[in-house]
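Colleague: model this:
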Amino acid sequence: MMKQKFQINGISCGGCIARVKKTLEEHPNIEKAEIFLAPKGAALITMDEALSVADLQKQLDRLNGYTIIEINQ
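Modeller: Below you'll find the model as predicted:
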């Protein structure tokens, strides 16, 4: 299992966090998604196997208005 840091743009409230978390965690390879309001949109995603940012974006596209980028550790 691996944890990776990302930045999710479009997060503005707790409701956004709940929706994005639920959507990401619906992916079979995502164990856990932790998303923060401070710093806004910071995300820590625990995966069973490495997913590309494109894979994660595709999952997020089920919702409108969010983009994800990788943060260099």
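Colleague: use CA for all of it now, contacts and neighbours both
Modeller: Fine.
Colleague: show me the helices in this protein, by range?
Modeller: Remark: helices assigned in the chain by DSSP state H are 14-25, 53-60.
Colleague: go through the last one and flag the buried ones.
Modeller: Taking 16 or more other C-alpha atoms under 10 Å as the basis for neighbour counts, the residues of helix 53-60 that come out buried are Leu56, Gln57, Gln59, Leu60.
Colleague: between the residues you listed, which is closest to Leu44?
Modeller: Distance to Leu44 across the buried residues of helix 53-60 (C-alpha to C-alpha) is lowest for Leu56, with 12.4 Å.
Colleague: second chain to compare with the first, below:
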Amino acid sequence: MKQKFQIDGISCGGCIARVKKALEEHPNIEKAEIFLAPKGAAIITMKENLSTDELQKQLNTLEGYTITEIN
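Modeller: Modelled structure (predicted):
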């Protein structure tokens, strides 16, 4: 299942690589696509639905990023 999110704190390709790696380490995340245009837009493919709080916990391994769901 794919869901759209906004990840604040993304400013460059290096940010994208770090955030993608951190998210994809979660066992229920199959794929994380993160974009610079629009900045911080993300499509996350999950095996089972994860809450925004669970995704934020996964991102908390890094500093300076916050994730919100886009409806």
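Colleague: that older thread, tell me which of the helices of the first structure lies nearest to Ile68 of the first structure.
Modeller: Minimum separation from Ile68 of the first structure across these (C-alpha to C-alpha) falls at helix 53-60, 6.0 Å.
Colleague: what's the mean distance for that closest one versus the second structure?
Modeller: Superposing on the second structure places helix 53-60 of the first structure at an average distance of 0.1 Å from its equivalents, by mean C-alpha distance after the TM-score superposition for the first structure.
Colleague: tell me the residues of the second structure aligned with that helix.
Modeller: Aligning helix 53-60 of the first structure against the second structure (TM-score structural alignment) gives residues 52-59.
Colleague: coming back round to it: turn the helices of the first structure into TSV, columns for distance to Glu31 of the first structure.
Modeller: Formatted as TSV, the helices of the first structure follow (distance: least, C-alpha to C-alpha, whole Å):
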stretch	distance to Glu31 of the first structure
helix 14-25	6
helix 53-60	13
